[in-house]
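1. with the input below, show me the fold.
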Amino acid sequence: MPFTTLRSYAELMRVANVFTSVSNVWMGMILTTGYLPGWSAVGISLASALMYLAGMVLNDVFDHQIDAVERPGRPIPSGRVSLTSAKILGWGLLVAGLIAAGLVTFYVQSYLPIAMAICLSLAIIGYDAGLKQTWLGPFAMGMCRVFNVLLGMSLVGLPTEWRLPEIASLNLLPAFAIGLYIIGVTWFARDEAGEGKRRTLVMGSLTVLAAMVLLATMPWSDAPAVHGFRIDSTGWFILWFVVAGTILRRMVVAILQPTPRNMQRAVGNAILSLITIDAAISLGYADPYWACAVLALVAPAMQLSQMFKMT
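-> Next comes the predicted model:
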């Protein structure tokens, strides 16, 4: 396959973004097991990555007529990738992700991984197939991330069977806070191709801030991790002040000067910052080297973001 064709498919899949999906499931695993559990972690990471890439491709498949007008340079409307090939790739990736989750389910003898994968796939299809064009779009996108984090958490209690008390004992705050964060980012990004409306940008930024506040309060919620909170409160609050500041700074710039360039830069930074957020959560609840493992995902994501647009 020629390099230009590979590049077109990589652009279609928005490959730089996939590392944020992996960081989500790694954080979920670290919170509920205290580490990345070997082959189970590989399978869950693969399932998450495949379904995320599927979502990116199917997004362009369902939007090909809109993109032909608003984003004619995208792979499908530009003719660099045929619509038929994109459909085969998108649905194929989604099925492959479900198969990967199914193999993990068989390996760990728990139905929870495949259950979360099915929920994630339905959320992806719902968003791509039409919800994104409605007021429910940001919420549907947020639920995709919620189920992605829960996919990582689905290894709770390894190697025991799926029992409801184990699921009920999970603190779901991190998953829903990540979902709220994505709702804010999606809301903020709704008009990134044109001149943004300040009210929408402000509401998106405030939603992101609310998610940061929720994550900062995690130590005072009910038993969110297998090993409990590991760093002092002062350091924890400073950590989240810095993380939130690096994200909101670009958003404020876009609010003050709502140009497509400023909004796209703010959205791209917010998406990439998901890895930092996941690493920060992991740092509070596990050995530091697991947080470093999550943070290491920033390097390939940043490198690829220089080659392919994240939004």
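2. please count neighbours and contacts with C-alpha atoms only from this point.
-> Fine.
3. tally of neighbours for the residue lying closest to I247 once chain neighbours are set aside?
-> Counting by CA to CA, 6 or more residues apart in numbering, the nearest residue to I247 once its immediate chain neighbours are dropped is A270, at 5.8 Å. Neighbour count for A270, taken as other CA atoms under 10 Å: 24.
4. tell me which element A270 falls in.
-> Using DSSP states H and E, A270 falls within helix 260-285.
5. what's the next secondary structure element after that helix?
-> Next in sequence after helix 260-285, counting helices and strands by DSSP H and E, comes helix 288-295.
6. contacts for that next one, please.
-> Contact with helix 288-295 is made by 23, 26-27, 30, 35-36, 275-276, 278-283, as judged by CA atoms under 8 Å, 6 or more residues apart in numbering.
7. quick one, that helix and helix 260-285 angle?
-> 160 degrees (axes from the mean of the first three to the mean of the last three CA atoms, to 10 degrees).
8. and this one, so I can compare the two:
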Amino acid sequence: MKISAVPELLRIHNAIFGSLTILISGFLFTRDPWILGWGVLAYVALASAGNVINDIYDIEVDKINKPHRPLPSGAISLKEAKIIYVILVAIGLGASIVSSILVKNPLPFIIAAIFAGIGVLYSARLKILGFIGNITVGCSFSIGYIYGWIITGMVMNLPRIITILLFFTVSTTLLVAREIIKGIEDIRGDALRNVRTLARTRGVPFASKVAAIFLILAIVSFTALPFIKVISPIFIPFMIAGDIAAFSSLVYTLKGEAGASRASFYAKVGAFIGLVGFLVGVIPVPIYE
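-> The predicted model follows:
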């Protein structure tokens, strides 16, 4: 096994980036590095495990489409990948158990176990089902916002809970839109793998309209955040930039297959701006205990 290939197999940069969702919601209730650290560890480990199991299921397809990936290239064997997967799941669930002990609530472990199970289910079945798979991707990435609230004790403060739900909604709708757009962009390749995307089952115009609806929901939810008066005004420039990126994605989405590549790019930019904006916006906010 080439150790240098492990981060690529884990897609560790994506997992770490996604773990910021834990900090964003967690920062509203605590700055305790012990509490937040176990949450981040659980997210990174289980998200990485999901990436590994995805590559295990996709190894035959990747031999044709992505022969440079660690498994098809032979940099990591299938047996080694399975061992890495088991270790990551053990670490993730172990970290969630610590979080459950800290808050005296089994929910962190339950959510983590469900998250791990969905990772397997997505790779084995949901991925090829198109829209259901799109929803799964959006919710799986965004669940960190809810998990961050749970591991900090589920403090019942309505404005902050609404803020967290808006974080979750913005992230989920934007990611679902991008997944649908990618289905438009990859319509020919998906036909070879028989992936039942909206673009293939209902046509590109229909898929474009559905993606546009999700983008509109993302823009509305994103723009609503300052009105809850929890997040810092520092967030507003990020909100404006994110709305512009999401609107640009919307414009190109409605152009169908010809605009799909740019639509996907702008949706990705909007997601990045949103995540950074959320983090910058919650750091100055006093914790609520």
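9. out of the contacts of helix 288-295 of the first structure, who has the most neighbours?
-> Of the contacts of helix 288-295 of the first structure, with other CA under 10 Å as the count, M27 tops at 33 neighbours.
10. mind listing the helices for the stretch 151-300 of the first structure?
-> 164-168, 173-188, 198-216, 233-256, 260-285, 288-295, 298-305 (DSSP state H, counting those that start in this stretch).
11. same list (the ones you listed) but as a markdown table, adding distance to T84 of the first structure.
-> Supplementary listing: those in a markdown table, determined by distance: least, CA to CA, whole Å:
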| stretch | distance to T84 of the first structure |
| --- | --- |
| helix 164-168 | 40 |
| helix 173-188 | 28 |
| helix 198-216 | 35 |
| helix 233-256 | 37 |
| helix 260-285 | 29 |
| helix 288-295 | 36 |
| helix 298-305 | 26 |
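12. what does I66 of the first structure correspond to in the second structure?
-> In the second structure, the residue matched to I66 of the first structure (TM-score structural alignment) is V61.
13. burial measure for that match, as a count.
-> For V61 of the second structure, using other CA under 10 Å, the count is 13.
14. what do you get for A116 of the second structure?
-> Neighbours around A116 of the second structure, by other CA under 10 Å: 21.
15. quick check: which element contains the spatially most central residue of the second structure?
-> For the second structure, F141 is the residue whose C-alpha lies nearest the centre (CA atoms, centre = their mean; 2.0 Å). Taking DSSP H and E as the definition, one finds F141 of the second structure inside helix 131-151.
16. against which helices or strands is that helix packed?
-> If contacts are counted by 3 or more CA pairs under 8 Å, 6 or more residues apart in numbering; DSSP states H and E, helix 131-151 of the second structure sits against helix 12-26, helix 33-57, helix 78-103, helix 107-124, helix 158-185.
17. I277 of the first structure: how many residues sit nearby?
-> As a burial measure, I277 of the first structure scores 25 neighbours (other CA under 10 Å).
18. re the thing from before, dump the helices and strands packed on helix 131-151 of the second structure to CSV, plus distance to L225 of the second structure.
-> CSV is the format used below for those (distance: least, CA to CA, whole Å):
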stretch, distance to L225 of the second structure
helix 12-26, 13
helix 33-57, 23
helix 78-103, 28
helix 107-124, 26
helix 158-185, 7
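19. re the thing from before, tell me what angle the helix holding A270 of the first structure forms with helix 137-153.
-> 30 degrees.
20. circling back to that earlier point, most tightly packed of the helices of the stretch 151-300 of the first structure?
-> Mean neighbour count (mean count of other CA atoms under 10 Å) peaks for helix 173-188 among the helices of the stretch 151-300 of the first structure, with a mean of 25.
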